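[1] sequence unknown, structure follows:
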C-alpha cells in the first residue's frame, strides 16, 4: 500500500513538473491564435514614411558622413529657427550617452556653423515629402525608419531612437564569426 502511494506521489510530481513547462507554451499559443492579452498600444512616436526615398536619393549638396560606416542618422531640416533646432538635436544626441557614437546628426539648411558631431548640407531641390522642421531617423543602410513633424518633443524621438539602437546592436563591436 505504501509503495503504491509513493509511486502515485512520484507521478504527481512528474505531472506538476511537465505542467510548469507546458503551461507557458500553451498560454502563448492561445494568445497568438486568438489574439487574447496582446497589447495593442503604440510604441513608436514617429510615423513610418514609406514614400520617403533612401538617403542617397535625397537632393542634397555634397556632404561627408562619419568616418565609420554603420551609423544611424538623425537628419533634420533646419530652414526655420535653425540655431534652436540644431541645439535641440545636439542636446538629444548628448543624452544618448554611450550610444551617441552610433548616431550622426545631419543638418539640412541653416546658416550657422555645424555643432560637434553634426554634418551640414543644403537642399539642392526641395522635395515634396519635406517640410520645414521635419526630423527623420535613418538606419545604417540609408532607409528612413521614422519621420517626425516640427512639433515633436525631444523625449519622443529619444525614446524611439534609444529603442532602435537597443534592438539593433552595433555590428562593429560584435566578434567576428569564424567559419562564415
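    Structure's in. What do you need? Bear in mind that the values here come from a model prediction, so they are computed numbers and not experimental data.

[2] hey, let's count contacts and neighbours off CA atoms from now on
    Fine.

[3] next helix or strand past the longest helix belonging to the chain?
    In the chain, with assignment by DSSP state H, the single longest helix is helix 2-34. Scanning forward in sequence from helix 2-34 by DSSP states H and E, the next helix or strand is strand 72-77.

[4] Does anything pack onto the helix or strand that that following strand is followed by? Which helices or strands?
    Using DSSP H and E, the helix or strand that directly follows strand 72-77 along the chain is helix 82-95. Identification of packing neighbours for helix 82-95 by 3 or more CA pairs under 8 Å, 6 or more residues apart in numbering; DSSP states H and E yields strand 103-108, helix 154-167.

[5] Show me which residues of the longest helix of the chain are buried.
    Buried residues in helix 2-34, counting neighbours by 16 or more other CA atoms under 10 Å, are absent.

[6] Likewise for stretch 52-63?
    For stretch 52-63, by 16+ other CA under 10 Å, it's 52, 55, 60.

[7] mind listing what the last one touches?
    By that I understand residue 60. Residues near residue 60 by CA atoms under 8 Å, 6 or more residues apart in numbering: 121-125.

[8] Comparison target below:
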C-alpha cells in the first residue's frame, strides 16, 4: 500500500512555508546591508531648521498674539520685492483650499499694507539666523519645521504644506475651542 498523497512530500511543504516567512526578511536584510533598492529621493523641498528658535522668542517689534491660535504659520522675511512676495504667499495660502483656515501668514518687514489674513511685524533687531527673503513653516506650537531660501518655487512649498497638514490632522482640542468661542 502506498501512502496518501498529502503525506508524501511533507519536506517540500515545510520548505515552502518557511520560504514564505523567511524570504521577505532575507530580502529586507540584503536591501539594508548593501543599500540595494532603497530610494534616495527627498520628500520635503525645504530644509529642516532645528536651530531656529520658537516664534515666541523671535525678536519682533510688534506683538504676534494674532498668530497664537494653534495654526500652522507661514512666516516670511520681506527684504527685497516685498509686494511680490506678499502676493505670492497670499496666492499659495488661497491654493490650500479647504485647509487654508489651518495656516496663518506672518510677513516680517515691508511698507505695504497687510493682505487679507496676514499679520505684519518688524524685526526689533535682526537675528543672526535671518536670511533676506527667507520663508519658514512653523508648527502650531511656533516651532520652525522647514525653511526655504529666496527664490523657492511656490509649488514646492505648497506640496510640503499639504503633506504636513495631511500628516497632522486638525486636533479635536482646537475644534472644541472653536465651538466654545461661538
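    Now that the structure is in, tell me what you want to look at. Fair warning: this is a prediction, and the values are worked out from it, not measured in the lab.

[9] Is it possible to get TSV of the helices and strands packed on helix 82-95 of the first structure that adds distance to residue 97 of the first structure?
    Listed next are those as TSV, based on distance: least, CA to CA, whole Å:
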stretch	distance to residue 97 of the first structure
strand 103-108	11
helix 154-167	10
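
[10] Go through those and name the closest to residue 19 of the first structure.
    The closest of those to residue 19 of the first structure is helix 154-167. By CA to CA, the value is 32.3 Å.

[11] Average separation of that closest one from the aligned part of the second structure, please.
    Its aligned residues in the second structure lie a mean 1.5 Å from helix 154-167 of the first structure after superposition (mean CA distance after the TM-score superposition for the first structure).

[12] follow-up on the earlier one: out of the contacts of residue 60 of the first structure, which comes closest to residue 162 of the first structure?
    Nearest member of those to residue 162 of the first structure, counting by CA to CA, is residue 121, at 25.1 Å.

[13] Quick check: the aligned residue for residue 74 of the second structure in the first structure?
    Aligning on TM-score structural alignment places residue 74 of the second structure opposite residue 74 in the first structure.

[14] Could you list which residues are in contact with that match?
    Applying CA under 8 Å, 6+ apart, we find residue 74 of the first structure in contact with 103-106, 135-138.

[15] Can you tell me the centre-most residue of the second structure?
    In the second structure, the centroid-proximal residue (CA atoms, centre = their mean) is residue 164; its distance is 3.6 Å.

[16] how near is that one to residue 60 of the second structure?
    To residue 60 of the second structure, residue 164 of the second structure is 26 Å away according to CA to CA, to the nearest Å.

[17] same question, residue 73 of the second structure
    With distances defined as CA to CA, the gap from residue 73 of the second structure to residue 60 of the second structure amounts to 15 Å.

[18] go on, residue 112 of the second structure?
    Using CA to CA, residue 112 of the second structure is found at 18 Å from residue 60 of the second structure.

[19] for stretch 133-140 of the first structure, how far is the first residue from the last?
    So stretch 133-140 of the first structure: terminal residues 22 Å apart, CA to CA.

[20] And the contacts of it?
    With contacts defined as CA under 8 Å, 6+ apart, stretch 133-140 of the first structure is touched by 55, 69-80, 85, 144-150, 161.

[21] ok, of those residues, which come out buried?
    For the contacts of stretch 133-140 of the first structure, a burial check counting by 16+ other CA under 10 Å picks out 55, 70-79, 85, 144-148, 161.

[22] quick one on the thing from earlier: the contacts of residue 60 of the first structure, buried ones only, as a ChimeraX selection?
    Here is the ChimeraX command that picks out the buried ones among the contacts of residue 60 of the first structure, judged by 16+ other CA under 10 Å:
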select :121,122
